[in-house]
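**Student:** only geometry, no sequence info:
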């Protein structure tokens, strides 16, 4: 009996994916759980695993690199015997399945990871490296773009990586055109996804930004009172996530999506936090941030940071975000403007905490710990007043955490 192999639904809002490559060929034997297909979604570059043992047959015509495929579309079959008959699939440009069929599509087993050594190549071939090959590449700090695979269709094995590492003469030299003093650097798959999403954000979303100072004097004092070294204390980011969560609860419209001319208000408050890695930007999610303590958020951030180092996020880690925080304060940045992460209504960008002389309404001068926060919002969903009120709520939660029980560690 033939098993349909289809494009899985990897998140609540995923409707399509971009085909990258097959890791096996038509007629190849596959095992359940074996990665056989690579797709590019709005969130991640993912390997889709075989749902059953058998032989891959009947690959849909027109499925080539860069092709867009709707969720639920059958792209091949897995049969027990090569002689088993399967229906001929229409070319890819045929009508996609109806929305009900796509909604019913259950996720196949997925490996939603992009290893730095793998993704640095920016090519589908490198994504065809075996798990052992990718592990060896990480251990030996080998860029897979320079490794020649000896397996089927150039698949890179552990021995290929170790052979390359042992060759002292191999060096990663960027190709330089003879007629110009320049080098070409290919985008990693993650960077490619980010580039596409940012172009869409700039071209499709009417964006505006509001900025204000956040007084973190009390937060800094709380952190100083907390025992242990700096690494064991909740970070400023953890307090920001908590304050954002509480403020979103007060201003639910900011926690919404703009879709098809309407605003969808999300019941759950899930704050995505931007993480930079060697292969590009990821935005893993702190789910139900308004209900977590600051310490719980700090633990979640620490776990996500550990996963970011190896790009080992799960599908749930990267799904369900309703608002995004991008904090570059640890790099000495004072302030910046981020782009809206569609379909979210807004994003908050924060800079470093610094000392400032502040004159209050009574003329008293004091030294305060402050950071600049900039909210960029989708003007179709939000206006200036609603964003200003939201940002004011964030500021108030941070100004006096002792007054707000929800800000307790």
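**Tutor:** That came through fine. Computed from a predicted structure; not experimentally measured.
**Student:** Going by C-alpha atoms from here, please, whenever you check contacts or count neighbours.
**Tutor:** OK.
**Student:** all strands of the stretch 101-250 of the chain, in order?
**Tutor:** Secondary structure of the stretch 101-250 of the chain by DSSP state E, counting those that start in this stretch: the strands cover 110-111, 207-215.
**Student:** And the longest one, what does it pack against?
**Tutor:** Looking back up the chat, that one is strand 207-215. In this structure, strand 207-215 makes packing contacts with strand 365-378, helix 384-399, judged by 3 or more Cα pairs under 8 Å, 6 or more residues apart in numbering; DSSP states H and E.
**Student:** most neighbours per residue, which of the ones you listed?
**Tutor:** strand 365-378 (a mean of 20; mean count of other Cα atoms under 10 Å).
**Student:** Against which helices or strands is that strand packed?
**Tutor:** When contacts are defined as 3+ Cα pairs under 8 Å, 6+ apart, strand 365-378 packs onto strand 207-215, helix 217-225, strand 346-350, strand 354-359, helix 384-399.
**Student:** How far does the longest one sit from its chain's centre?
**Tutor:** Distance of helix 384-399 from its chain centroid, counting by Cα atoms, centre = their mean, to the nearest Å, is 26 Å.
**Student:** now the first one
**Tutor:** Relative to its chain's centre, strand 207-215 lies at 24 Å (Cα atoms, centre = their mean).
**Student:** Likewise for the shortest one?
**Tutor:** The offset between the C-alpha centroid of strand 346-350 and the centroid of the whole chain comes to 16 Å, using Cα atoms, centre = their mean.
**Student:** Tell me which residues are up against it.
**Tutor:** Among residues not part of strand 346-350, those counted as contacts by Cα atoms under 8 Å, 6 or more residues apart in numbering are 254-255, 323-329, 334-341, 371-378.
**Student:** do the same with the longest one
**Tutor:** The contact list for helix 384-399, computed with Cα under 8 Å, 6+ apart, reads 210, 212, 214-219, 239-240, 243-244, 246-248, 250-251, 254, 375, 377, 404, 407.
**Student:** And these, which of them are buried?
**Tutor:** Applying a neighbour-count criterion of 16 or more other Cα atoms under 10 Å, the buried members of those are 210, 214-219, 239-240, 243-244, 246-248, 251, 254, 375, 377, 407.
**Student:** Assess the claim that residue 273 and residue 322 are in contact.
**Tutor:** No: counting by Cα atoms under 8 Å, residue 322 is not a contact partner of residue 273; they are 10.9 Å apart.
**Student:** Show me which of the two is the more surrounded one.
**Tutor:** Higher neighbour count among residue 273 and residue 322: residue 322, with 29 against 25, using other Cα atoms under 10 Å.
**Student:** Below is an additional structure, to be compared with the one above:
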């Protein structure tokens, strides 16, 4: 008997995962420990074991698809076995929608239960059925439509107030094959009724590409009109998660940015000294960013309201500093945490910062190190950026943007003019948690800690 493998839940807050690579194909033999796919979340990448034994009968999603957790991704059974359509619809054991009942849906196979829909028409299993309400599509109808590549929102509903119900979706299925999710993303110009090569006659992206190759190409336009050539890219995967978090941060916090500069000649001198130190000391790899981050951790211990969270109207200030370090990774911005940063030596802080940053970049970081930060540092100095407005990393009440070091004129004691190097600092604060004067005092103390960095390190 065939079984489905579903997208695993990679964490309590993860709603979907990006299937980045299939490790198997239809016809392959797998056992419980066979790695079938590589997936990515906004936090890390991981491998998915089959969990069952048998022959791969069908791959239900394509590489690059953003798949909700618990949605079927693969069917395993005996070689030559037909794929049971009920495994794909997730509604075989549910009571008839035309005969309402108070009983709960069966969970005897993956996919049973209701389906909640995200704004990009993906779906994930929620485990409880939600009847009625103002939804234009019933949960069971949505589940059945997704499994057959049918755009439920485009159907005419026969239920109460025009609601799309199961019989409407079944009528659309009977009228002709649907499209897979990947095919729907590129289905402009699709002619209904076209037979596909997918399960149940569904049209796949490969079918659309093959059909397009057989059409007559339009004459080339040498001078494209306004607005010219462009490329559309769906907001999905990690990029979508980052976008949602940034918008949520701006909506939920009263963000104010204060900018200052700190004398940087001491930083540059100490960095040079550490770089030339004996290798046995292990300080050669300490960077300007490490020195600034270390100064931040030490300074935050004297400003608990800056080293704080705001959650559900409650301000929680922390005695310890768990410093988030913004890292540019191939999958987007991640913020791993250096835990108990204030208690570390400079070498420990530098080594730990590099360890968590490299783990974030290669996708091997533990999810536990991507949360719990009490304050974040974002460094764009290497790009030549002087000043910018970093966005708060919720629920944190502060984030420091570190800019580049620039030369500035300086009045000398003899009345002449000299040059000094200054480091740009931008503090974005949540004005709900503390006032501008509190943020200014923190920046003032941080500037002093950086100006006297050798003493800060010694302390």
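**Tutor:** On my side now, so go ahead. Treat the numbers as computed from the prediction; the structure is a model and nothing was measured.
**Student:** Mind checking the TM-score on these two?
**Tutor:** Both chains were compared after superposition, and using TM-score structural alignment, normalised by the length of the first structure their TM-score is 0.62; 318 aligned residues with a Cα RMSD of 4.7 Å.
**Student:** Residue 6 of the first structure is nearest to which of the helices and strands packed on strand 365-378 of the first structure?
**Tutor:** With Cα to Cα as the criterion, residue 6 of the first structure lies closest to strand 346-350 of those, at 33.4 Å.
**Student:** counterpart of the closest one in the second structure, which residues?
**Tutor:** The counterpart of strand 346-350 of the first structure in the second structure, counting by TM-score structural alignment, spans residues 398-402.
**Student:** hmm, back to that, can you list the helices and strands packed on strand 207-215 of the first structure in CSV and add distance to residue 102 of the first structure?
**Tutor:** Written out in CSV, the entries for these read as follows (distance: least, Cα to Cα, whole Å):
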stretch, distance to residue 102 of the first structure
strand 365-378, 28
helix 384-399, 35
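**Student:** picking up where we left off before, which parts of the match of strand 346-350 of the first structure are buried?
**Tutor:** Residues of stretch 398-402 of the second structure classed as buried: 398, 399, 400, 401, 402 (neighbour count, 16+ other Cα under 10 Å).
**Student:** on that earlier part again, redo the helices and strands packed on strand 365-378 of the first structure as a markdown table? Include distance to residue 88 of the first structure.
**Tutor:** Shown next, in a markdown table, are these (distance: least, Cα to Cα, whole Å):
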| stretch | distance to residue 88 of the first structure |
| --- | --- |
| strand 207-215 | 46 |
| helix 217-225 | 63 |
| strand 346-350 | 45 |
| strand 354-359 | 65 |
| helix 384-399 | 53 |
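**Student:** Quick check: which of these is nearest to residue 33 of the first structure?
**Tutor:** In terms of Cα to Cα, the element of those nearest to residue 33 of the first structure is strand 346-350, at 37.0 Å.
**Student:** Would you map the helices across the first structure?
**Tutor:** Taking DSSP state H to define them, one finds helices in the first structure at 99-104, 116-119, 131-140, 158-166, 189-204, 217-225, 236-250, 294-309, 384-399.
**Student:** Please name the nearest non-neighbouring residue to residue 380 of the second structure.
**Tutor:** On the basis of Cα to Cα, 6 or more residues apart in numbering, the spatially nearest residue to residue 380 of the second structure that is not a chain neighbour turns out to be residue 403, at 5.4 Å.
**Student:** Look up how far residue 391 of the second structure lies from the one you found.
**Tutor:** Using Cα to Cα, to the nearest Å, one gets 15 Å for the distance from residue 403 of the second structure to residue 391 of the second structure.
**Student:** just residue 360 of the second structure next, same as before
**Tutor:** Residue 360 of the second structure sits 20 Å away from residue 391 of the second structure, taking Cα to Cα as the criterion.
**Student:** Kindly report the same for residue 37 of the second structure.
**Tutor:** Shown here: residue 37 of the second structure relative to residue 391 of the second structure, a distance of 34 Å by Cα to Cα.
**Student:** Can you tell me which of the helices of the first structure is nearest to residue 29 of the first structure?
**Tutor:** helix 131-140 (18.0 Å).
**Student:** which bit of the second structure covers the closest one?
**Tutor:** Per TM-score structural alignment, helix 131-140 of the first structure has no counterpart in the second structure.
**Student:** buried stuff in that helix?
**Tutor:** By neighbour count, with 16+ other Cα under 10 Å as the criterion, the buried positions of helix 131-140 of the first structure are 133, 134, 135, 136, 137, 138.
**Student:** Quick one: map residue 331 of the first structure onto the second structure.
**Tutor:** Under the alignment (TM-score structural alignment), residue 331 of the first structure maps onto residue 383.
**Student:** what about the counterpart of residue 87 of the first structure in the second structure, how many neighbours?
**Tutor:** Residue 87 of the first structure is assigned residue 108 in the second structure as its aligned equivalent, the criterion being TM-score structural alignment. Number of residues near residue 108 of the second structure (other Cα under 10 Å) recorded here: 11.
**Student:** Next: residue 178 of the first structure.
**Tutor:** The criterion is other Cα under 10 Å. On that basis, residue 178 of the first structure has 7 neighbouring residues.
**Student:** roughly how far apart are it and residue 187 of the first structure?
**Tutor:** When Cα to Cα is the yardstick, residue 178 of the first structure and residue 187 of the first structure sit 22 Å from each other.
**Student:** quick one: contacts for the most centrally placed residue in the first structure?
**Tutor:** By Cα atoms, centre = their mean, the first structure has its centre lying nearest to residue 282, at 3.4 Å. Neighbour list for residue 282 of the first structure: 43, 190, 274, 275, 276, 308, 318 [criterion: Cα under 8 Å, 6+ apart].
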